[in-house]
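>>> quick check, what structure comes out for this input:
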Amino acid sequence: MALQDIVEQTVTGLGYELVEIERSAGGLLRITIDLPWDPKREQFVNVEDCEKVTRQLQFALEVEGTEYSRLEVSSPGIDRPLRKEQDFERFAGHEVDVTLKAPMGAAAGGQVAPNRKKFRGTLERADAGGWQIVWSDAPAVKPGQKVSKKREPAPLQALGFTLDELKEARLAPVVDFKGRRPKAVGES
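Presented below is the predicted three-dimensional model:
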């Protein structure tokens, strides 16, 4: 049985979602898990979840004779990778970092640098059924900095893409200190 199948079968059998499998030098096998998406409430993987999956995976990998020197099971963290269509649906409206396989080139119409491949903005469903990322190139306001109400806001830009055009997509790591959250694009 292939490693992917063993891990996926074990993780989903315990009621979790497999996010990523990574093999590193030195025999490290890193498994990233998450709880299945429930739109009614936000849930997070905790240490007990990781311990439970680790114990079961150790047994399953030993039975199958899979070679590894160290097993690490963890949550996806604040910069969770987005891979499947359901990941994009789950995190629509969140700030994401997107890296394209190929630069924009002339398709950007001069709006962005033609060799640009990386973008950060809000993930939205596009009208054509694909996805888009919306951002503003306005400089970030520093804490305590006064901003004139007369100043024109920078225009919003949008980039449509399909999952086939992506090299990588991740949640943007936004840290929330003391309940202060950055305002979403278009929020006042």
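>>> rest of the way, CA atoms for contacts and neighbours
Will do.
>>> over to the closest residue to A107 other than its chain neighbours. Which of the three states is it?
Leaving aside its chain neighbours, A107 sits nearest to P114 (8.0 Å; criterion: Cα to Cα, 6 or more residues apart in numbering). Three-state call for P114 (DSSP: H, G, I helix; E, B strand; the rest coil): coil.
>>> to compare against the first, here's the next sequence to fold:
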Amino acid sequence: MAWQETVAQTVAGLGFDLVDLERSAGGLLRVTIDLPWEPPAEGQAASVEQFVTVEDCETVTRQLQYLLEVENVDYRRLEVGSPGIDRPLRHQNDFLRFTGQVIDITLKAPIGATGTEVAANRKKFRGTLERADEEGQWRIVWSDEPPVKPGQRVSKKRVQAPLQALTFRLDELQQARLAPLVSFKGRGAAGA
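Next up is the predicted model:
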């Protein structure tokens, strides 16, 4: 069994999901963990989002230090952390969890569509994630209108750019991440 599989099993055994496992040339071994998520049952409201704590990272770090010593894995520094505000999305469960959130995607190949407002060689998109169907297709909805700057006056007669949508499957993605949107207005000011 490869050491990567052993790390994944150890992290799962401690009650966490392994989000990412990265090894750099400088001897850094970076392990990203998150709390497990299950979709809410039919008719139930979504549960309150919980986050990985420093104590959780410390617990996983201690256990992995013992494991990596036993497995004789050569590394200089071990970092265990949470995914952060630009969390990578890799599995179907990640997309289910973050439906309705703003994400950044990069396609493996350009869309190649002509006769539309979207450039045919475009591969990167930022928009709201939606479920397209039950067969594993997803949709990202966006507007190419530039965001209004704080304090900028906006004419009431201004015509808004139309919304655009792109349907994709997970195997068409090179990369997907939550968009790192930060508001400094406080916790209750989402959308303000």
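>>> drop the TM-score for these two in here.
Here the TM-score for the pair of chains, by TM-score structural alignment, normalised by the length of structure 1, is 0.92; 182 aligned residues with a Cα RMSD of 1.4 Å.
>>> for the residue nearest to A107 of structure 1, give its distance to D87 of structure 1.
P114 of structure 1 sits 28 Å away from D87 of structure 1, going by Cα to Cα, to the nearest Å.
>>> before we move on, what about Q111 of structure 1?
From Q111 of structure 1 to D87 of structure 1 the distance is 28 Å (Cα to Cα).
>>> which one's more surrounded, the two?
D87 (15 against 9; other Cα atoms under 10 Å).
>>> to which residue of structure 2 is the more buried one aligned?
In structure 2, D87 of structure 1 lines up with D94, judged by TM-score structural alignment.
>>> that match: which element?
helix 92-97 (DSSP states H and E).
>>> chain center to that helix, what's the gap?
Helix 92-97 of structure 2 sits 9 Å away from the centroid of its parent chain (Cα atoms, centre = their mean, to the nearest Å).
>>> what's the average distance of it to structure 1?
Mean deviation of helix 92-97 of structure 2 relative to structure 1 after superposition (mean Cα distance after the TM-score superposition for structure 1): 0.2 Å.
>>> residues contacting the helix or strand that comes right after that helix, please?
Sequence-wise, the next helix or strand downstream of helix 92-97 of structure 2 (DSSP H and E) is strand 102-107. The contact list for strand 102-107 of structure 2 (Cα atoms under 8 Å, 6 or more residues apart in numbering) reads 123-129, 172-179.
>>> and strand 102-107 of structure 2, how far from structure 1 on average?
Averaged out, strand 102-107 of structure 2 is 0.2 Å away (mean Cα distance after the TM-score superposition for structure 1).
>>> and stretch 118-132 of structure 2, which stretch of structure 1?
Against structure 1, stretch 118-132 of structure 2 falls on residues 112-126 (TM-score structural alignment).
>>> for that stretch, buried residues please.
117-124 (16 or more other Cα atoms under 10 Å).
>>> for the aligned residue in structure 1 for A161 of structure 2, which three-state class applies?
By TM-score structural alignment, A161 of structure 2 lines up with A154 in structure 1. State at A154 of structure 1, reduced to three classes by three-state DSSP: coil.
>>> how about A154 of structure 1: what's its closest non-neighbour residue?
A138 (5.4 Å).
>>> what secondary structure does that neighbour sit in?
Recorded secondary structure, A138 of structure 1: coil (three-state DSSP).
>>> hmm, it is touching L156, no?
No - using Cα atoms under 8 Å, A138 of structure 1 makes no contact with L156, being 9.1 Å away.
>>> list the buried residues of the lengthiest helix in structure 1.
Counting residues, the longest helix in structure 1 under DSSP state H turns out to be helix 47-64. By 16+ other Cα under 10 Å, the buried positions in helix 47-64 of structure 1 come out as 49-50, 53-54, 57, 60-61.
>>> need the contact partners of the match of stretch 118-132 of structure 2.
88, 91-108, 131-136, 160, 172, 184-185.
>>> quick one: buried ones out of the residues you listed?
Buried, going by 16+ other Cα under 10 Å: 88, 91-100, 104, 131-136, 160, 172, out of the contacts of stretch 112-126 of structure 1.
>>> OK, contacts around the closest residue in space to Q4 of structure 1 that isn't next to it in sequence?
Nearest residue to Q4 of structure 1 in three dimensions, chain neighbours excluded: I21, at 7.5 Å (Cα to Cα, 6+ apart). Taking Cα under 8 Å, 6+ apart, we find I21 of structure 1 in contact with 4, 29-32.
>>> before we move on, back to that, more neighbours, A138 and L156 of structure 1?
Comparing A138 of structure 1 with L156 by other Cα under 10 Å, the one with more neighbours is L156, at 13 against 10.
>>> how much space between the residue nearest to the more buried one when sequence neighbours are not counted and A154 of structure 1?
Nearest non-adjacent residue to L156 of structure 1, counting by Cα to Cα, 6+ apart: S136, 4.7 Å away. Applying Cα to Cα, the value for S136 of structure 1 to A154 of structure 1 is 6 Å.
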